[in-house]
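**Q** kindly return the folded structure for what I paste below:
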Amino acid sequence: MRRAAAALSPYLLAHFAKSQLWHASTILFGFFLTEACGLSATAMGLVMAGTLVLNGAIDAALGIGWRAQVVGLAGAARLQLAAAPVVCLFFLLFCATPLVGPDARLPWALAMLLGFRLAYPVLDVPQNAMVALAPLGEDGRCTLLARRNIASGLASIAVGAAAGPLLIRGAGIGPWLAWAAVLSLLVCATGWWLRRSPVTGVVDRPARRDADATPLPFATILAALAVMMAASSTFRTLEPYYAAYAAGGSGLLLWAAIGGLISQPAWLACRRRTSPAGALSLAALVLLLAALVLLAPLRTTATGVIVAGLGFGAGSSGLWLMLWAAMMRRAAAGAATAYVGIFTCVSKLAQAAAMLLLGRVLAASAYRVTLADPGSAPSLLIVLSLAILAATCLALAFAHARAASAGAPGPAGALPVALPPLSGS
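**A** Alright, predicted model coming up:
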């Protein structure tokens, strides 16, 4: 196990660094544009949504285009390293937006964010595909995905604990740029290490249900992903606003990240000992508990923030693990980058839709005041996001149970393009 952990460490560290870029671009960039750069909520929603749509389209195009070329770990590692410096350059230039004059601030932010979204898929798609390209069985892939989620949770904590307070408390441009520079160096360094020492595998016991599990149709996976990402993105984008204007600090961001982090071993164990359907049903209960807390008077207390944050983090990360595991099972059979690219494309299109909705809600509401009211539109949108996530868990649990009861693999689900035949589908 120690040797396996050592083999995985370059991949997990690279994922940790890359995830900080993504968490910053989804959790904090919207808040940064409105509060640090002075953009309106409507403009923020349009900028974030438009660039996410572009990012998603590139994900799908690259994944489909690379499906026959990127068939091994070495090629994927080489591509992600080549992209890392370019992605980090645009990230730094975007973070420097407050240094630009007021008249040029919006076009500058748009141009730099556009560059970031154009470059990021070249880093993201091959690095994600390495899970499917690694010589792993289904339980090994799920174990690696759980460890990836832990790395991503640590990245979210790092962003929430370091960058979040810099924005929420208005620490100034100097500390913000220093954080961005250190993160950029980390992304490049870990990408270089991954190129030299790509992931080789894990050693773990097989899941009890792997032999009996039936792959979900890809269309079902994508539908659940779209709903989950729209709801989750709405919640996460509202987190810094809630922390600043309702909860008196960045506690919700931090506890959500901690919940996702500490729950991964439990979700992995639950999947092994029961079934994906059982794990998803439990995730739904956890999310509903978090929603109830945010409707109660203790929503702004320390206890309420901790319970709601932990509940969202744990429940959403359980759903996230099951979706990635279902997709990677199909990707491992062939055309890995195509599956990954289409999967992340749908994810980002859903996030874009959430950004448009959120921009309209914030523009129509005096959110700096109304977030303290549990009955206001922004506050209810947070609760609704949790309820939708819980419903998605239950729907996916039903799909898993139905597929398992059928006793034979169902159709793979049509892909947007013709792909090579996938064995084992």
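**Q** for the rest of this, base every contact and every neighbour count on C-alpha atoms.
**A** Fine.
**Q** any idea how far S316 is from G260?
**A** Look at S316 and G260: by CA to CA, to the nearest Å, they are 7 Å apart.
**Q** please apply the same query to L386.
**A** As judged by CA to CA, L386 and G260 stand 14 Å apart.
**Q** comparing these two, which residue is more hemmed in?
**A** L386 (30 against 27; other CA atoms under 10 Å).
**Q** skipping its backbone neighbours, what lies nearest L186 in space?
**A** Nearest non-adjacent residue to L186, counting by CA to CA, 6 or more residues apart in numbering: A17, 6.1 Å away.
**Q** helices or strands up against the longest helix along the chain?
**A** As assigned by DSSP state H, the longest helix anywhere in the chain is helix 102-133. With contacts taken as 3 or more CA pairs under 8 Å, 6 or more residues apart in numbering; DSSP states H and E, helix 102-133 sits against helix 41-65, helix 73-95, helix 138-158, helix 302-331, helix 336-363.
**Q** mind listing what's buried in the third one?
**A** Of all the residues in helix 138-158, those buried under the rule 16 or more other CA atoms under 10 Å are 138-158.
**Q** now do it against helix 302-331, angle only.
**A** Interaxial angle, helix 138-158 versus helix 302-331 (axes from the mean of the first three to the mean of the last three CA atoms, to 10 degrees): 140 degrees.
**Q** distance from the chain centre to stretch 358-368, please.
**A** 24 Å (CA atoms, centre = their mean, to the nearest Å).
**Q** quick check: buried residues in it?
**A** Buried, per 16+ other CA under 10 Å, within stretch 358-368: 358-363, 367.
**Q** contact partners of that stretch?
**A** Here stretch 358-368 makes contact (CA atoms under 8 Å, 6 or more residues apart in numbering) with 40-46, 234, 241, 245, 377-378.
**Q** can you rerun that using 7 Å?
**A** For stretch 358-368, contacts defined as CA atoms under 7 Å, 6 or more residues apart in numbering pick out 41-42, 44-45, 234, 245, 378.
**Q** which of those tops the neighbour count?
**A** Busiest of the contacts of stretch 358-368 [other CA under 10 Å] is T234, holding 28 neighbours.
**Q** which residues does that residue contact?
**A** Taking CA under 7 Å, 6+ apart, one finds 354, 358, 385 in contact with T234.
**Q** what do you get for K18?
**A** V187.
**Q** quick check: which element contains it?
**A** Assignment of secondary structure by DSSP states H and E places K18 within helix 2-23.
**Q** please generate a structure for the following sequence too, so the two can be compared:
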Amino acid sequence: MGVIQTPSQHSDAKGEAPRRSAYGAGHFAKSLAWTFTDLLLAYYANVHVGLSAHQTGLLLFLSMAYGAGLDPAVAYFLRHAEGSRRRILQIQFLAGVLTAGALLVVFLPPVEGVGSFAYLLAALFFLRTAYAVYDVAQNALVSLLPANEADAHRYVILRQTLSAVARLCVAALSFLIISKTAPMGREAGLVAVIAVLIVATGGWILAWAGPASGGVERRSVPGLRLPRGAGRLLLAAAIHSGPFSMAARMVTFVQGAGADDHTGAALLFALVLGTLMGPIGLGRMRFEDGEFRAALVFTALAVFGGVGFAVAPRSGAPALAACLAYGVGLGGTMTLFWRGMSVAVREHALRTGVRTDLAAFALLTAVLKLASALSGGAVGLALDGFRAGAPATALALGALVTVGGVGFLALFAPRRFAPKLV
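**A** Now for the predicted structure:
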């Protein structure tokens, strides 16, 4: 049995700020681990390890598809911890320690006598297994920790902002890695720092595992039935994530003629800076007709920016501006569907007494990872054409981004009369 916590008039606000800080630190460390592999693994495998474009695409697809399948399975096996903040945080800490170790294994030099592809695939399966438990537990906190809907909105904004800050840090570190002359081995040193942060922040948030001070508790039971509206949000996330993440992965492969050219790193930095600006901008917005206008604004930015990058990735300042706009749109739209799921889960728990935090967020991350896996496999098919500047590849990338944006809006439109952004 779990508990649903509802705020009282005497809720201790002083206790909520440290709790949010601990949650934010943990999410930042988790985002560093995810972003480092998500943004830089393809470049590392293709350029530093020497895998072909097709092998790189296959590696991304197999590892991401495996991780996507794990999330619902993890949520099912952890269902008895549903609603129990302390048990979920204990699980998160242990899984975080394993994730830290697995991250180091991925970026260590391959074992002599073992093929690079086989080594990386086995190491990534280890990482995805540990990370799935770590991720499912952490994501459930988005609806478990907040005291009310307004607090849930603050948690989601905090989550997406710190995700973007983590991406910005990785983008800055990419200047040390994305270069024809960068020595192999730098990645291992960088992920060692990330591993230490994962363990340290996991211990910090575990210290805040108790119930909210002053909260009124009522019993709940774990459940697997999705909250109302969650299915549409999952489909919107899938259509959004696949095309958008494929275009983002191409950014690191834009290089000039010089051996120390950092064009790809600069474009990646601009894109990631935009993903930081998106959630911050959304947090300051107020719309009379709910979330749909925000979705329209951010989707338009993502589509125009993504198409602009696909058409002219080596155009200098215009490409930087396109990547920045693309990032702003991407950050804003991602925040919207994470917020939507958090609100749906909390309303479902208050209405029915059934907690679905683990199941709902596990399905959301599974959908995102599966869409990312498909786009990762497509990178292997499009990479050679993109590097060669083939018009057909540019047209295909632009069309994918446009379809993703239009599909996301079409599914998000029924939320036009959803709760206002406050």
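**Q** next, the TM-score between them, please.
**A** Once superposed, the chains reach a TM-score of 0.83 (TM-score structural alignment, normalised by the length of structure 2), with 384 aligned residues with a CA RMSD of 2.7 Å.
**Q** ok so, going back, tabulate the helices and strands packed on helix 102-133 of structure 1 (a markdown table), appending distance to P198 of structure 1.
**A** Compiled in a markdown table, these are given as follows (distance: least, CA to CA, whole Å):
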| stretch | distance to P198 of structure 1 |
| --- | --- |
| helix 41-65 | 20 |
| helix 73-95 | 7 |
| helix 138-158 | 13 |
| helix 302-331 | 18 |
| helix 336-363 | 16 |
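**Q** to W267 of structure 1, which of those helices lies closest?
**A** helix 302-331 (5.9 Å; CA to CA).
**Q** from the chain's centre, how far out does that closest one sit?
**A** 10 Å.
**Q** would you mind pulling up the elements that that helix packs against?
**A** Using 3 or more CA pairs under 7 Å, 6 or more residues apart in numbering; DSSP states H and E, the elements in contact with helix 302-331 of structure 1 are helix 138-158, helix 218-245, helix 251-273, helix 276-295.
**Q** with distance to L99 of structure 1 added, can I get those in TSV?
**A** Output for those, formatted as TSV (distance: least, CA to CA, whole Å):
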stretch	distance to L99 of structure 1
helix 138-158	24
helix 218-245	22
helix 251-273	27
helix 276-295	38
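**Q** of the ones you listed, which is nearest G30 of structure 1?
**A** Nearest to G30 of structure 1, of those and by CA to CA, is helix 218-245 at 7.1 Å.
**Q** can you check what angle separates that closest one from helix 302-331?
**A** Going by the same axes, to 10 degrees, helix 218-245 of structure 1 makes 160 degrees with helix 302-331.
**Q** enumerate the positions of helix 218-245 of structure 1 that are buried.
**A** Neighbour-count burial for helix 218-245 of structure 1 [16+ other CA under 10 Å]: 218, 221-222, 224-245.
**Q** just the angle between it and helix 251-273, please?
**A** Going by the same axes, to 10 degrees, helix 218-245 of structure 1 makes 150 degrees with helix 251-273.
**Q** how far off helix 2-23 does helix 218-245 of structure 1 point, in degrees?
**A** Using the same axes, to 10 degrees: helix 218-245 of structure 1 against helix 2-23 is 70 degrees.
**Q** re earlier: flag every buried residue along the longest helix of structure 1.
**A** So for helix 102-133 of structure 1, counting by 16+ other CA under 10 Å, buried means 105-106, 108-133.
**Q** counterpart of T402 of structure 2 over in structure 1?
**A** In structure 1, T402 of structure 2 lines up with A387, judged by TM-score structural alignment.
**Q** quick one: contacts for that match?
**A** 288, 291.
**Q** longest single strand anywhere in structure 2?
**A** strand 216-222 (DSSP state E).
**Q** and that strand, what's buried?
**A** For strand 216-222 of structure 2, by 16+ other CA under 10 Å, it's 220-222.
**Q** can you redo these as JSON lines with distance to F269 of structure 2?
**A** As requested, the buried residues of strand 216-222 of structure 2 are exported to JSON lines (distance: CA to CA, whole Å):
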{"residue": "S220", "distance to F269 of structure 2": "44"}
{"residue": "V221", "distance to F269 of structure 2": "44"}
{"residue": "P222", "distance to F269 of structure 2": "41"}
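**Q** which one of those is nearest A266 of structure 2?
**A** Using CA to CA, these come closest to A266 of structure 2 at P222, 45.9 Å.
**Q** and that closest one, how far is that from G398 of structure 2?
**A** Per CA to CA, P222 of structure 2 is found 43 Å from G398 of structure 2.
**Q** now swap in R284 of structure 2 and tell me
**A** With CA to CA as the criterion, R284 of structure 2 and G398 of structure 2 are 30 Å apart.
**Q** between those two, which one's more packed in?
**A** G398 (24 against 9).
**Q** quick one: contacts for that one?
**A** 306-307, 310.
**Q** distance between the helix or strand it falls within and the chain's centre?
**A** Using DSSP H and E, G398 of structure 2 maps to helix 391-412. Chain-centre distance of helix 391-412 of structure 2: 20 Å, with CA atoms, centre = their mean.
**Q** give the buried residues for that helix.
**A** If you call a residue buried by 16+ other CA under 10 Å, then helix 391-412 of structure 2 has these buried ones: 393-394, 397-409, 411-412.
**Q** ok, stretch 66-80 of structure 1 next?
**A** Across stretch 66-80 of structure 1, burial judged by 16+ other CA under 10 Å covers 66-67, 70-74, 76-80.
**Q** any idea how far the nearest residue to P211 of structure 2 once chain neighbours are set aside is from F408 of structure 2?
**A** Closest residue in space to P211 of structure 2, ignoring its immediate chain neighbours: R85 at 7.4 Å, by CA to CA, 6+ apart. Note on R85 of structure 2: its distance to F408 of structure 2, by CA to CA, is 32 Å.
**Q** circling back: out of the contacts of T234 of structure 1, which is nearest to A279 of structure 1?
**A** Using CA to CA, the contacts of T234 of structure 1 come closest to A279 of structure 1 at S385, 19.7 Å.
**Q** what's near enough to touch the nearest residue to the closest one once chain neighbours are set aside?
**A** Closest residue in space to S385 of structure 1, ignoring its immediate chain neighbours: A231 at 4.6 Å, by CA to CA, 6+ apart. By CA under 7 Å, 6+ apart, A231 of structure 1 lies in contact with 385, 388-389.
**Q** same thing but at 8 Å, please
**A** Contacts of A231 of structure 1 by CA under 8 Å, 6+ apart are 354, 385-386, 388-389.
**Q** name the nearest of these relative to P10 of structure 1.
**A** Nearest to P10 of structure 1 among the contacts of A231 of structure 1, with distances taken as CA to CA, is L389, at 32.1 Å.
**Q** how about that closest one, what does it touch?
**A** Contacts for L389 of structure 1 (CA under 8 Å, 6+ apart) come out as 227-228, 231-232, 284, 287, 316.
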